[in-house]
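Participant: What follows is a predicted structure for the sequence shown.
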Amino acid sequence: MTYKLGIIGTNWITKQFVEAANESGQYELTAIYSRRESTGQKFGQDFNVDAVYTDLETFYNSGIDVVYIASPNSVHFEQVKTAIVHDIHVIVEKSAFSNPNEYAQIMQLLAEHKNVRLFEAARHIQQPNFKIIEEQVAKMPKISGATFVYEKYSSRFDEYLAGNEPNVLSRQFSAGALTDLGIYPIYAIIKLFGKPQASHYFATPLRNGADGRGIAILRYQDFDVTVEFGKGSNSHLNSEILGLRDTLVIGDIAEVLDITYYDADKVAHELSQAPATNPMISEAELFADMMTNKTETKTAYETLLTLSQTVNQVLFDLRQDAGIVFPADK
């Protein structure tokens, strides 16, 4: 089956997903939603699509089967809710929702619309190299701790320094370092080790109260994981998962490109595979399979949905610990 795809958001990540969707052969872009018609038309030119909508209700009634949402975090909830009510499958960029209350309402809607599938687009955990990480961690006799780093200078940080407040650095849009960049390592950590027993977040605030960078500590029964992330500087540090004498080194936890396992004798074993041309192809194919083969993939889908909800709860707990409140929380 080929799914009629609609998109909300016309930035680079949307283009990358549409290209992956086309490459999979299981989607056809048929509708574009944009607040400005000219922006939507410009995006559509690359894919020979001229069906551009500026009204959300009309967009959802255009005959699409699935929507990919890459709008600001704060508007995900209403856009996802409306899609589900229209019995449209949803692929929503991370962070999916602002808080657990929003997620609980979405779960209730999903229970009422049982044919709808909801996916959070955490592409890195679906890539083949992440599966290699999972397999190697399972082989390590003991985990002693880990450090994950993802610190990348935002293309919008100069704008912030100039006195403006871009969406990705604003609490108004449920954004900041944690929900924009920190979610990459935190998703990986929870996928590998499960929900932490406790969590703490030491945030470096911006002048508007959002977090520009920070260090989170996730506590497990036998070890702790330190997570460092930020949008106002560049880090070139690797991420590491520590065993006893052995160590797993990950070059970039968001792109999952380089994986090296150092055994007890300090011998390096290169584990990573050559990445796909488009890093979103694996998730595009997986989501299509889960929409098509609902019975066969029911357990895997429910596991993925539970993971997404757990990540949402941990992000909220970290924000609470740091005293960061989004308008959507009230």
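Facilitator: Perfect, I can see it now.
Participant: C-alpha only now, for contacts and for neighbours.
Facilitator: OK.
Participant: just the helices in the chain please.
Facilitator: Taking DSSP state H to define them, one finds helices in the chain at 12-24, 37-45, 56-60, 73-85, 100-112, 128-139, 157-161, 177, 183-193, 281-292, 298-322.
Participant: which of the ones you listed sits most buried?
Facilitator: Mean neighbours per residue, mean count of other Cα atoms under 10 Å, is largest over the helices of the chain for helix 177, with a mean of 28.
Participant: and it, how far from the chain's centre?
Facilitator: 13 Å (Cα atoms, centre = their mean, to the nearest Å).
Participant: What lies in contact with it?
Facilitator: Applying Cα atoms under 8 Å, 6 or more residues apart in numbering, the external contacts of helix 177 come out as 169, 210-214, 229-231.
Participant: try 7 Å
Facilitator: 211-213, 229-231 (Cα atoms under 7 Å, 6 or more residues apart in numbering).
Participant: hmm, back to that, can you lay out the helices of the chain as a markdown table showing distance to Phe202?
Facilitator: Converted to a markdown table, those look like this (distance: least, Cα to Cα, whole Å):
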| stretch | distance to Phe202 |
| --- | --- |
| helix 12-24 | 29 |
| helix 37-45 | 39 |
| helix 56-60 | 38 |
| helix 73-85 | 22 |
| helix 100-112 | 21 |
| helix 128-139 | 27 |
| helix 157-161 | 20 |
| helix 177 | 12 |
| helix 183-193 | 15 |
| helix 281-292 | 32 |
| helix 298-322 | 6 |
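Participant: Put this next to the first one:
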Amino acid sequence: MIRFAVIGTNWITENFIKAARKVEGFELTAVYSRTKERGQLFADQYNAPFVYTSLEEVATSSEVDAVYIASPNSHHANQAILMMNNGKHVLCEKPLASNTAEVERMITCAKENDVLLMEALKTTFVPNFNEIKKHIKKIGTVRRYVSSYCQYSSRYDRYKAGEQLNTFDPQFSNGALMDLGVYCVYPLVALFGEPKQVLGQSYMLESGVDGEGSLLLKYDQMEAVIMYSKISNSYLPSEIQGEEGSILIDHMNPPKGLKIQYRNGTSEQISLPQDEHSMLYEIEEFISLVKNNEKESNINTYENSLITARILEEARMKMNIVYPADRANKD
């Protein structure tokens, strides 16, 4: 059994635990929370025997083999590095860190401590993403990747009413690009690598984070168009356009319905059934890597995480979205 601690007692951690309990080898051992009361409540709900209110306690605990980090983006790097310096394997929520410098530090730390670090971006692990890779040759030379993730935030009305919320606070290195746009960027990188050019524009909220935006990324033979939003919904599918046809993708997080529409007028359904707990597949990968003493995923590789971080950072700089974490790294 791989004994996990979780950092973060939010809805995404709840989804993680529900999915992980379907994976052989997973054991929830500990919960970290800043308050004992909140941590104990969460631990009781999910039958975790240990509750810690100190990150150092988690890092040094002999009861923990691996840590799942689902804290605000700005905390990812320091928390992961603390855990890895104490020999813990780390599965860290997307985006892996605030900027490229932090991602580089995390990867260096993982290698120095001979532990596993993996970005928890689930899209690239689900069966239907493998189907995209398997069938993409059928559409001929790819000319355009169009991906959209626009989801009206459940907290946006509270923000408009004047409430101060972490999800719209640049102190935590978030906003539409980091929270939702990354779901479009990472699969692009996994399929096509690093672009030659990154352009972007966004609508900024008064708090200092982007409410929505779009990216245009240039490759040698194709371009990518990415749209994302936390202040509006979109009901359009994503699409990979080739000279012989297009792959239509119902949703990027995660893809469930896939269809190839060929230029000659025919079509082909290529979807596979997937578990409703779509985080299951990334957890299976992580646990398998730990059990086999492997220190890097060949799917969510260090290189993919670095390229994604560079794209996000370059886009932010062009849109003048600067976080305190960016200034701290320069200092």
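Facilitator: Received, thanks. If you're wondering where the values come from, they're calculated on a predicted model, not measured in any experiment.
Participant: Mind checking the TM-score on these two?
Facilitator: The TM-score (TM-score structural alignment, normalised by the length of structure 1) is 0.95; 326 aligned residues with a Cα RMSD of 1.5 Å.
Participant: hmm, back to that, and the two most separated of the contacts of helix 177 of structure 1?
Facilitator: Asp211 and Phe229 (10.2 Å; Cα to Cα).
Participant: I'd like the contacts of helix 177 of structure 1 laid out as CSV, including distance to His76 of structure 1 and neighbour count.
Facilitator: CSV is the format used below for the contacts of helix 177 of structure 1 (distance: Cα to Cα, whole Å; neighbours: other Cα atoms under 10 Å):
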residue, distance to His76 of structure 1, neighbour count
Asp211, 20, 25
Gly212, 22, 25
Arg213, 23, 23
Phe229, 23, 27
Gly230, 23, 26
Lys231, 22, 25
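Participant: out of the residues you listed, which one sits closest to Asp289 of structure 1?
Facilitator: Phe229 (32.9 Å).
Participant: how about that closest one, what's its match in structure 2?
Facilitator: Here Phe229 of structure 1 is matched to Tyr228 in structure 2, going by TM-score structural alignment.
Participant: Quick check: that match touching Gly213?
Facilitator: Yes - Tyr228 of structure 2 lies in contact with Gly213 (Cα atoms under 7 Å); the separation is 5.7 Å.
Participant: The most far-flung residue of structure 2 relative to its centre and Lys137 of structure 2, how far apart?
Facilitator: Using Cα atoms, centre = their mean, the residue of structure 2 lying farthest from its centre is Asn264. It sits 36.5 Å away. Asn264 of structure 2 sits 16 Å away from Lys137 of structure 2, going by Cα to Cα, to the nearest Å.
Participant: cool, and Arg316 of structure 2?
Facilitator: Taking Cα to Cα as the measure, Arg316 of structure 2 falls 33 Å from Lys137 of structure 2.
Participant: ditto for Asn85 of structure 2
Facilitator: Counting by Cα to Cα, the gap from Asn85 of structure 2 to Lys137 of structure 2 is 43 Å.
Participant: ditto for Leu28 of structure 2
Facilitator: 41 Å.
Participant: that older thread, out of the helices of structure 1, which comes closest to Ile241 of structure 1?
Facilitator: Between Ile241 of structure 1 and the helices of structure 1, the shortest gap by Cα to Cα is with helix 128-139, which sits at 8.1 Å.
Participant: And the contacts of that closest one?
Facilitator: 124, 192, 256, 272-273.
Participant: repeat for stretch 75-89 of structure 1
Facilitator: Under Cα under 7 Å, 6+ apart, the answer for stretch 75-89 of structure 1 is 60, 65-67, 90, 96-97, 102, 106, 113, 116-118.
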